[in-house]
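Asker: Here is a sequence together with a model predicted from it:
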Amino acid sequence: MGFRLLFFVVFLMVLELYAFQAVKTIVKDKWFLVGYSVLSLAILIYIVYGFFSFDRSVGQTKHTMFTMGLMLLVYVPKIVLAIVLLGEDIFRVGAGAVNYFVENDNESFFNSRRKFVSQIGLGLAAIPFLSLLYGVTIGKYNYKVIKQRIFFPDLPDAFDGFTITQISDVHSGSFDNPEKINYAIDLVNEQNSDLILFTGDIVNTHAKEMHPWIETFNRIKKPEYGKFSVLGNHDYGEYVSWPSEAEKSQNFKEIKELYGQIGFSLLLNEHTFIEKENDRIAIVGVENWGHNFKKAGDLNKASQALDEKEFKILMSHDPSHWDYEVKNHEKNFNLTLSGHTHGMQFGIEIPGYFKWSLAQYVYAQWAGLYEHLGRYVYVNRGFGFHAYPGRVGIMPEITVIELKKGDKVA
């Protein structure tokens, strides 16, 4: 811990040094520079204290989220600025070496910083600063309804045109704006889907996080074919230290009960059938199974007595489950619905043209629709937010999927 703290502080101080040099190159007023230095030092102390006073028995709080947001807001732009000035330093060293050893100019080895380079650096740094500021003020509640039509040759005839609304990763402990959450619930209801599925992470850690929001989420209308859910990795209380196993188990019991308290039937490694006219499809729900997270999901148990010809929709919180177990499973799961990644809450999306996030370097399937040999997984970008209290480029999502009979993908 001591070495990590030292490295962390030294890294931030280097960023502060470069940022100060850029500001000093442009602004000459002494008192402005003093004020800038005092403010920067105060923010640095606050962030360092916040991170290294983290209480693992409590877990994430509004304060820790604010600290993370402040750190990103302040230091991501300064990283950009430092990279620009580091490039200038490399050039200055090279030019100084030429002057000293080739030109025999012994008077000035290291030329002063150029004002226009600092201006360019500050201009570039303003891009992530404004983006992150937008993310924590507006982006985190900028809900998007994303509609996806998927074609299946083996879809039972009665389910042609059947609609499903999916939500995922609520993380209710992060919410701070009831008006925005009510607006999102209204959006869910406006879709008038035949079925609503919730793919896990109702809280960050503790069941009590959801208590202020139970009435709000009970406003989600139950459609004709019901509301079903599964657990996510955060629902197991794995990321804090507990006084006893009994308290951890009690919290887990209460979290499972939360889903019922908002009207969702929780599927724990089991399946149920939805019948329409003379046809039916299976809704399969597994507990969390993640390649790098808790592996409580049991796909074989959940699909016991189902055969490969029955049309199946699987709810599995972590999309790595699809990649490692589901897509090649002999039972043939036609459609898997996942969440978990949040699209890292930061990225760039131009619908239909371009999609990028750091999440793609961790997960092969991280946002949207993916296909393998006629089997599909849809990864919801998440309803809430976690750790970083904002969203940039990757907006909170309410998904509406329409099942269609046929061979075409649209």
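Answerer: Thanks, I have it.
Asker: Only C-alpha atoms from now on, for both contacts and neighbour counts.
Answerer: Noted.
Asker: how near is residue 92 to residue 24?
Answerer: Distance, residue 92 to residue 24, by Cα to Cα, to the nearest Å: 18 Å.
Asker: another one to put next to it:
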Amino acid sequence: MLRWFFFFIFVVIVEVYSYQAFRAVTKVKWFLLSYQLISLAIDIYIIYQFTQFDRSVGQTKMTLFTLGLLLITFLPKIIITLFMLLEDIGRILYGSGRYISGNKAGGFLPERRKFISLVALGIAAIPFASLAYGMKWGKYKFRVINQPIGFPDLPEAFDGFKILQISDVHSGSFDNEDKIRYAIDLINEQQADLCLFTGDIVNTHAKEMFPWIEIFNGIKKFEYGKFAVLGNHDYGEYVEWKDPRDKVANFEAIKELYGRIGHKLLLNEHRFIEKGGQRIALVGVENWGVNFKQAGDLNKASQGLSEKDFKVLMSHDPSHWEAEVKRDHRHFQLTLSGHTHGFQFGIEIPGWIKWSPVQYVYKQWAGLYEHLGRYVYVNRGFGFHAYPGRVGIWPEITVLELKKI
């Protein structure tokens, strides 16, 4: 109950300051009244939707939309509030100085300056427009990233071998069949030898994928196969199950989903990929994360492999690489992960800047990283979750080319 009280106080403060910014810019009554009514309607809608959240169901398209609406309306207002608070601090200091000096003419506080409100509204318009773009177009702005990686111990037969990686499909969030078909066409256009899917086929429930099975079955056959591992969302652990047996049944159904779209699911095991009389080991572990489910068993998955074997490891959460893999004595040359989504928000300008809030949580959060000749590639994700959009960190299809150096 106390948290709702503090939330209410927060909303009131943000709304009051935001309204003051608009009022400082314009005195048109119909505009100000319309702004108040629209803000009130949005606040009521968001609060109502949060009270209706069912933990036995988890995320739905409605909750995704609600969270998006919350971000798109309140983040700009929080920015406005910060500007107005700073202005108030300045007004109080100025008024206090005048009062102490004995100059009480014109009242204690000076009037708000229109310029400050204009600056606040202008800056707040940037995240508003960005988040709106991300919800409408950004979440399906698929791009193909080609990433060559060189290894001195790569078997000669695999020089130029191409691996296509997708990750974090989160099919329960999809709402546009044409865009998903377009993404599958992009996958099929790539001249890759092997297809790897590094987990999170759903948000929670196996049924989320049912409408999309036929579309994902459109992924072409790859000469050296299609393989997958589980992600943290595939275990159904983010909802409250009324019957534990339902959770078990859902988990089994999710594991079957990978097979239903033509991928061999690796559960703490490995397979050899053979080419030209030589081979590399494809190792797949269940989810293992520092802050998430730790079902992955690297020892079991690597049983029988030696340091000399060239190994490609699929492990959904890149914190596994940081915590265990990169220093493992068996020398895992390449690890493929996902999980972070790049936070679905950030700035990437190749050669200039690469930033996202998620980098303060994960050392490896998007793209290629190296430690003593061992690499991890973190896919930015195919789908989206929580915030129903993407800003600056676009959905990704990766083609990794192995090179002999």
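Answerer: Structure received. Since the model is a prediction, treat every value here as computed from it, not as a measurement.
Asker: Okay, the residue of the first structure most remote from its centre and residue 288 of the first structure: tell me how far apart.
Answerer: Relative to the average C-alpha location in the first structure, and by Cα atoms, centre = their mean, no residue lies farther out than residue 104, which sits at 56.2 Å. If you measure residue 104 of the first structure against residue 288 of the first structure using Cα to Cα, the figure is 68 Å.
Asker: Same check on residue 339 of the first structure?
Answerer: Distance of residue 339 of the first structure to residue 288 of the first structure, computed by Cα to Cα: 11 Å.
Asker: shared neighbours, these two?
Answerer: 317-318 (Cα atoms under 8 Å, 6 or more residues apart in numbering).
Asker: Helices along the stretch 301-405 of the second structure, start to end?
Answerer: Ranges of helices within the stretch 301-405 of the second structure are 319-323, based on DSSP state H, counting those that start in this stretch.
Asker: ok, now which ones touch the most centrally placed residue in the second structure?
Answerer: The residue at the geometric middle of the second structure, judged as the C-alpha nearest the mean C-alpha position with Cα atoms, centre = their mean, is residue 341 (2.9 Å). Each residue near residue 341 of the second structure by Cα under 8 Å, 6+ apart is listed here: 168, 365-366, 379-381, 384, 393.
Asker: Could you point out which of these is nearest to residue 60 of the second structure?
Answerer: For those, the residue nearest residue 60 of the second structure by Cα to Cα is residue 384; the value is 12.3 Å.
Asker: what do we get in the first structure for the closest one?
Answerer: Alignment note (TM-score structural alignment): residue 384 of the second structure maps to residue 385 of the first structure.
Asker: Tell me how far the equivalent of residue 168 of the first structure over in the second structure lies from residue 342 of the second structure.
Answerer: For residue 168 of the first structure, the equivalent position in the second structure is taken to be residue 167, counting by TM-score structural alignment. The span separating residue 167 of the second structure from residue 342 of the second structure equals 12 Å under the rule Cα to Cα.
Asker: which residues are common contacts for these two?
Answerer: Here residue 167 of the second structure and residue 342 share the contacting residues 380-381, scored by Cα under 8 Å, 6+ apart.
Asker: what's in contact with the helix or strand hosting residue 22 of the second structure?
Answerer: Applying DSSP states H and E as the criterion places residue 22 of the second structure in helix 2-25. Contacts made with helix 2-25 of the second structure from outside it, assessed by Cα under 8 Å, 6+ apart, are listed as 32, 35-36, 39, 74, 77-78, 80-81, 84-85, 112-114, 117-118, 120-121.
Asker: What subset of those is buried?
Answerer: Burial by neighbour count, judged by 16 or more other Cα atoms under 10 Å, picks out 32, 36, 74, 77-78, 80-81, 84, 112, 117-118, 120-121 from these.
Asker: Which pair of those residues spans the longest distance?
Answerer: Longest distance between any two of these is 22.1 Å, between 74 and 112; criterion Cα to Cα.
Asker: ok, back up a step: tell me the secondary structure at the residue farthest from the centre of the first structure.
Answerer: Under DSSP: H, G, I helix; E, B strand; the rest coil, the three-state class of residue 104 of the first structure is coil.
Asker: Would you confirm that residue 67 of the first structure belongs to a helix?
Answerer: Yes. The assignment for residue 67 of the first structure, made by three-state DSSP, places it in a helix.
Asker: The residue farthest from the centre of the first structure -> the second structure?
Answerer: Under the alignment (TM-score structural alignment), residue 104 of the first structure maps onto residue 103.
Asker: That match and residue 92 of the second structure: what is the separation?
Answerer: According to Cα to Cα, residue 103 of the second structure stands 14 Å off from residue 92 of the second structure.
Asker: ranges for the strands of the stretch 151-300 of the first structure?
Answerer: Secondary structure of the stretch 151-300 of the first structure, counting by DSSP state E, counting those that start in this stretch: strands at 163-167, 195-198, 227-229, 265-266, 270-276, 279-285.
Asker: The shortest one against the second structure, how far on average?
Answerer: Yep, that's strand 265-266 of the first structure we're talking about. With both structures laid over each other, strand 265-266 of the first structure and its partner residues in the second structure are 0.2 Å apart on average (mean Cα distance after the TM-score superposition for the first structure).
Asker: do the fifth one as well
Answerer: Superposing on the second structure and averaging over aligned pairs (mean Cα distance after the TM-score superposition for the first structure), strand 270-276 of the first structure comes out at 0.2 Å.
Asker: Check what contacts that strand and list those residues.
Answerer: Around strand 270-276 of the first structure, the neighbours that count as contacts under Cα under 8 Å, 6+ apart are 158-159, 225, 280-286, 301-303.
Asker: aligned partner of residue 182 of the second structure in the first structure?
Answerer: In the first structure, the residue paired with residue 182 of the second structure is residue 183, using TM-score structural alignment.
Asker: tell me which residues of the helix holding residue 22 of the second structure are tucked away?
Answerer: 14-15, 17-25.
Asker: Would you reformat these as a markdown table and include distance to residue 312 of the second structure?
Answerer: Listed next are those as a markdown table, based on distance: Cα to Cα, whole Å:
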| residue | distance to residue 312 of the second structure |
| --- | --- |
| 14 | 50 |
| 15 | 52 |
| 17 | 54 |
| 18 | 52 |
| 19 | 56 |
| 20 | 57 |
| 21 | 55 |
| 22 | 56 |
| 23 | 60 |
| 24 | 60 |
| 25 | 59 |
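Asker: For residue 198 of the second structure, state which of those residues is nearest.
Answerer: Of all these, the one with the least separation from residue 198 of the second structure (Cα to Cα) is residue 14, at 40.8 Å.
Asker: If we ignore the residues flanking it in sequence, what's nearest residue 254 of the second structure?
Answerer: The spatially closest residue to residue 254 of the second structure, leaving aside those adjacent along the chain, is residue 206, at 5.0 Å (Cα to Cα, 6 or more residues apart in numbering).
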